[in-house]
Structure formats: C-alpha cells, structure tokens
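>>> All I have is the shape, not the residue letters:
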C-alpha cells in the first residue's frame, strides 16, 4: 500500500505514519519541515497556509492508495489538497472531530446525530466545529461519499500529545503532595489512545471504508479514577489523590475539561457530549483499545525522554488549573469538612 499523510510529524499524523510503516507500507509525508517525520517515511515540504503551499505536491508525480489529512483550520486548505489529489489518490481520509455534532450532543449520539452548519468548503477559518465540518464537506466535494472516510475522533491521548491534557496530569501528579482529583472517582470516561486511532485508520484504508465513524473507546472503557491512579503508578510519585465533589470544583470557578483536563461533571452537557458517544460502528469494524495503564505509562516514558515538557500546539490554550487555585480549593474544603474526599470514598 502507498499512503500520503498531510502533516505526519506530530501527534495523530505521526501515529498514522508509524502504523503504516509498521505494516510495510510506502509512506510519503507532506509537511512544513519543522519536525522530522518517523524514520522510513519519504518527505515533501510545503505550507498549506500559503498561496503556493502545494507546489511540491503538485510537481511530484506520485500516486497513492489513500491520503490522510488532519487539518484543523480553514476548510479551503482541505479542498485545495483534495482537488489536487483527486486523480492520483484512491481514498481521502479526513481526521475530523466529534465536535462537528450540534451542541448539546445527546448521550449515546451516533454518526446520524445532528451536525453543525459547516463552514463552506472553500471558506477561510471560522471556529473549530464549523472548520472541521467544513473539512468534511471539502473532502466529500472532491472525492464523493464513496471515496471519502470521515474519522470523527473523540478525546485523543497518548505519546507525542501536543494538546497537553494527559501531560498536565502526569506533570502535576509527579510533583507529589495533595492533588485535587475531580469526582466522582468511578465516573466513566471515553478517550482513545492515538496509536489505537492510527491502527484503526490504517485498517480502514485496507478495508476501503467510507463515510463517518465516531472514534473513541467504548463507554465504560475506563474511569476518571483509573486514569489518575494510573498516573500515580506511572510516575511513582507520593501524590495523594483527594477526590472532591463536582459541586465544590464548579463553585470555585474551575472550568470542566480545561481547568481539570479530561474531566466533566456527570449529567452535564459537556459530559454527555464527550464521554457518552456511541462507537458501535467502529467497534464492529475491529476497533481495539489498549488498557489505560498502557497509555499513561507510555506517555510518561515519552515525556521524561524529552525532558518533561510536552510540545503544545500554538492554536490551543494551555490546559490545567493554577497551583494557587488548586491549593485554595483543597484548603477551603478541608477547613469546612475536615476532608476533601468525596462522600462514600472512605468506604472503599
């Protein structure tokens, strides 16, 4: 198989390149040249955000079985690439997002849930949900529904993460001491290891899959408690997870999802949208998700290998709560109740 990856040097794109190379595929990476692609991939350079950014790709006479595109900004960049590659590539795989579903997304939403009004396929940048939907429309405009695959990924974690969610938790827990742990401890969460996402994408190319797929671990794959306890084990820190009621955290002005990454209070719109997705279609096609301990341990090994500071995309705000805010919440709760543990935790 011959694969072209637009990007391919950072988080998701890098994992796709690695998965394809692992199957013995011939992989070409088209990127800006700021990071090295995985060893074994061929490289073409260009900046899709510029007028002549696709010149190297246009001048190249290569043909591919599929292209994987992770673009997250103006949809017109997807449209330009898709039109250029229409006669030279069999299938267009666009890594989209579950953010394309209209808010609030109902619990258990599948691929037929209502969608946002996407930005026009030839439009400039708008906002993330509309841009991602616009990217989907651009891919289908050039390749049609039969030859386009829309990968609507949920929360993605794992090595090389450049958003900072799991690296923030690992770094915070590695410092040790009392840690503000957002309860309930047993609340189910959904994420997908970037390597499992990449393996599924490569397999979908082989199967010639098309249409939209929600891509995240099945409901109940793990819990918030299992995720943070895995962080404690991986780092070997003397951290003490102090499970705290959602109402206390929200009253302190800490934002779900961003202030305490991954977490959202159960029963709320954010929780239903990000942690209660229907992924039965992907599971039926062979989606396999590794244990949370493997994701956390491998991410910690990568993070320590690069010096402890994860790379971060410039278009995303840094996640995490400030140390002084965390300390203030822990102190306040302890002062009122004598404990920060959520109700019932001492019975475990």
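Structure received. Please read all numbers here as calculations on a predicted model, not as lab measurements. Numbers count the residues shown, from 1 in each chain.
>>> switch to C-alpha atoms for all contacts and neighbour counts from now on
Fine.
>>> hang on, residue 335 in a strand?
No: read with DSSP: H, G, I helix; E, B strand; the rest coil, residue 335 is helix and lies in no strand.
>>> That one and residue 198: what is the separation?
Distance of residue 335 to residue 198, computed by C-alpha to C-alpha, to the nearest Å: 47 Å.
>>> next one: residue 95
Distance of residue 95 to residue 198, given as C-alpha to C-alpha: 10 Å.
>>> thinking again about what came up before, quick one, which of residue 335 and residue 198 is more surrounded?
With neighbours defined as other C-alpha atoms under 10 Å, residue 335 and residue 198 compare such that residue 198 has more, 20 against 11.
>>> Can you point out the helix or strand that includes the more buried one?
Taking DSSP states H and E as the criterion, residue 198 maps to helix 194-207.
>>> That helix: which residues count as buried?
Within helix 194-207, the residues scored as buried using 16 or more other C-alpha atoms under 10 Å are 194-205.
>>> And that helix, what does it pack against?
Where contact means 3 or more C-alpha pairs under 8 Å, 6 or more residues apart in numbering; DSSP states H and E, helix 194-207 is packed against helix 11-22.
>>> ok, residues contacting the helix it packs on?
Contact with helix 11-22 is made by 3, 5-8, 26-27, 29, 37-38, 40-41, 68-70, 159-162, 194-195, 198-199, 201-202, as judged by C-alpha atoms under 8 Å, 6 or more residues apart in numbering.
>>> can we see that at 6 Å?
Defining contact as C-alpha atoms under 6 Å, 6 or more residues apart in numbering, one finds that helix 11-22 is touched by 7-8, 160-161, 195, 198-199.
>>> now do stretch 188-202
Stretch 188-202 has contacts (C-alpha under 6 Å, 6+ apart) with 15-16, 19, 155-158, 216-217, 220, 222-223, 275, 287, 289.
>>> Could you work out the end-to-end span of that stretch for me?
End-to-end distance for stretch 188-202, by C-alpha to C-alpha: 28 Å.
>>> take a look at this one as well, against the first:
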C-alpha cells in the first residue's frame, strides 16, 4: 500500500509513519523538514503546504492509496490539499480533534454530536475548534474518493510534543512533595498515539468513508494511578498531596496548563472524560494500558536533558506550574488542614 502522510515527523504523525512502515507500506512524507527528522525509510518530500507550487510538485507524477493529513488546522489550506490530491488517492484521512465538537467538553458525546460552525474555506485566525470543524467540511465536501475523519481525545505517548505527560514525568522524577489536583480517584480517558496509528492504518486499509471518535476507554486510569505510574517509571520517591479543585481555583491555578490534564469537576468539564468510543471499538480500536504508555514515554524522555525538554506548544502555551507557586499552595493547603 502506498501512503502519503502530510507531516509525519512529530508525535502522532511519527507514530503513523512507523506503523505504516511496520506494515510494509511505501510511505511518502510531506513537510518542511524543520520540526524533526523524518523516520528512516520514507520518501521525504520537502515543501510548505501553504504554498500551492510545493503541493503541485508533490503530486506531479505520484499517486497513493491513502493520504493522512496529520496537522491541518486552517480550512482554506486543507481545502487546497484536498483539491490537488483528489483523483490521486483512494482515501483522504483527516486527523481532527474532539475540539471540533460544539458541546465538548461540557457534555458526553458520540459521533452524532454537532460540529462547531466553521466554513470550509475559512482562513487563519479564530478558535481551534471551529477551525478544525471547517477543515473536516473541506475534506468531506471537496475530496473525490473516500474520506476518513478521526477525532482523537487526549493523546499521550513517546515523542509527545505537547508536553502534558512529559511535564508530569519530569516533575515527579524530581521527587519531594508534589501538588496533585482534585481527587486521586478521578477517572481519566487517555489514549496512546501508537494505538491511534494502528487504528487509522486499519481503517485506511479497509477503505470506506467514516468518522470516529478515538480515545481510550472511560476511566482507563485515575489521576492517582497516572501519577503512581509516573513515580514507578521514574523510580521517584515523590509524595503526592491532593488539593481540592476549589482551593486551586481560588488561588488562580489554570486548568489544563499549570497542572496538565487537570479539569475541575464542574459543569463546564462534565464531558471531558466521557467520550463514547463504542463505534471505534467495534471497528477494531484496541488500547494498551496507560501504565505502559507512561513507562514507554519515560524511556524516551529520560535521554533528553531536562533543560531541552519541551512543555507546551504555540496553541497550548507554556505548561507547568511555577515551583514557587506550587510550594506556596502546598503550604497554604497544609495550614488550612490544621
């Protein structure tokens, strides 16, 4: 099978490339060559997807069985890729996000959920969710052939460039008393990038037009289990102090960013860990234990000097709480408990 991956060098894109190569696919990647090296074994085509001439050079004389668009976030740009690749591939897979769903994270959702408003020809600027929704429409309305829309939930795993699990692993590895948010028995819903990659390649090989929410099983780990797995993987003697949501919010701690993966238990986040994955599971999605993901991520991360680790992206912003702020909150919490 011949597969084109737009992106392919970072995190989920890298996992998709590795999975395709493992299956014996002929893999072409298309990227600027600035984020990370390509995986050995691919045909690497350099170019900027925002430049039509680069896309035209990519498609000249080439065709593929499947295209996987990993990082598209501007509908107008995705629509141009779709236009030039129509007729040159059997299936166009677009990696979207549950952020494209209008009622996430406030409600439990499945594939019938409504998308955000978002035009298929919208330019840059605006909120991430509506832009991803517009990209989905650009693919489904513009591609001549099968379309596969993948809406992942919270993704972890080796080579994570967002930095959520890497931040926790780094913090826990330092030891001492660690500020842990909310309740240790709060159920999460996490998925390894490698499991998404295997599912996507299965569906590309099967063909057909579909859309899937792709995440782990609901409650496949609690926050306490996640942090315990971090301690075990790193060999840390860290002790976790669990601090109430309200106490953290009163002190200005930002959910998702200062304490990654923390979503307070209130109506605004009622569906954050409540996505239905029944359709994807019935279609073959299989997920490894979260503890395995944690251990494998540390095996990758530990060889990167701490000063060179990345915690955050342009979209997410800098992740992690300032150590002085963490210490102040821990002291205040201890004092409040008498």
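Great, that's in hand. From a predicted model like this one, the values you see are computed outputs, not experimental measurements.
>>> Next, count neighbours for residue 102 of the second structure.
18.
>>> Now do the contacts for the corresponding residue of the first structure for it.
Residue 102 of the second structure maps onto residue 102 in the first structure, with residues paired by TM-score structural alignment. Residues in contact with residue 102 of the first structure (C-alpha under 6 Å, 6+ apart) are 114-116.
>>> sorry, back to before: for the helix holding residue 198 of the first structure, give me the average deviation versus the second structure.
When the second structure is superposed, helix 194-207 of the first structure averages 0.8 Å from its matched positions, counting by mean C-alpha distance after the TM-score superposition for the first structure.
>>> can you pull the contacts of residue 44 of the second structure?
28-29.
>>> what's the closest of the contacts of helix 11-22 of the first structure to residue 59 of the first structure?
Checking these against residue 59 of the first structure with C-alpha to C-alpha, the nearest one is residue 7 at 17.8 Å.
>>> and that closest one, how many neighbours?
Neighbour count of residue 7 of the first structure, defined by other C-alpha under 10 Å: 28.
>>> counterpart of it in the second structure?
For residue 7 of the first structure, the residue aligned by TM-score structural alignment is residue 7.
>>> Would you quantify the distance from its match to residue 279 of the second structure?
Per C-alpha to C-alpha, residue 7 of the second structure is found 27 Å from residue 279 of the second structure.
>>> so who does the aligned residue in the second structure for residue 222 of the first structure touch?
Applying TM-score structural alignment, one finds that residue 222 of the first structure aligns to residue 221 in the second structure. Going by C-alpha under 6 Å, 6+ apart, residue 221 of the second structure touches 187-188.
>>> do that again at 7 Å, thanks
187-189, 290 (C-alpha atoms under 7 Å, 6 or more residues apart in numbering).
>>> ok, back up a step: narrow the contacts of residue 102 of the first structure to just the buried residues.
When these are checked for burial by 16+ other C-alpha under 10 Å, the buried set is 115-116.
>>> Break down the stretch 51-200 of the second structure into its helices, ranges please.
Remark: helices assigned in the stretch 51-200 of the second structure by DSSP state H, counting those that start in this stretch are 52-59, 75-85, 128-142, 164-173, 193-206.
>>> residues near the nearest residue to residue 63 of the second structure once chain neighbours are set aside, how many?
Once flanking residues are discounted, residue 63 of the second structure sits nearest to residue 88: 4.6 Å by C-alpha to C-alpha, 6 or more residues apart in numbering. By other C-alpha under 10 Å, the residues close to residue 88 of the second structure number 21.
>>> Test my guess that residue 88 of the second structure contacts residue 61.
No: Residue 88 of the second structure is beyond contact range of residue 61, at 9.5 Å (criterion: C-alpha atoms under 7 Å).
>>> circling back: could you identify the helix or strand that succeeds the helix holding residue 198 of the first structure?
Sequence-wise, the next helix or strand downstream of helix 194-207 of the first structure (DSSP H and E) is strand 211-215.
>>> Name the next helix or strand following that next one along the chain.
The element immediately downstream of strand 211-215 of the first structure (helix or strand, assigned by DSSP H and E) is strand 222-223.
>>> once aligned to the second structure, how far is that following strand on average?
Its matched residues in the second structure lie on average 1.0 Å from strand 222-223 of the first structure after superposition (mean C-alpha distance after the TM-score superposition for the first structure).
>>> Wait, residue 28 of the first structure touches residue 5, no?
Yes: counting by C-alpha under 7 Å, residue 5 is a contact partner of residue 28 of the first structure at 6.3 Å.
>>> The helix holding residue 198 of the first structure: how far from the chain's middle?
The chain centroid and the centroid of helix 194-207 of the first structure are separated by 14 Å under C-alpha atoms, centre = their mean, to the nearest Å.
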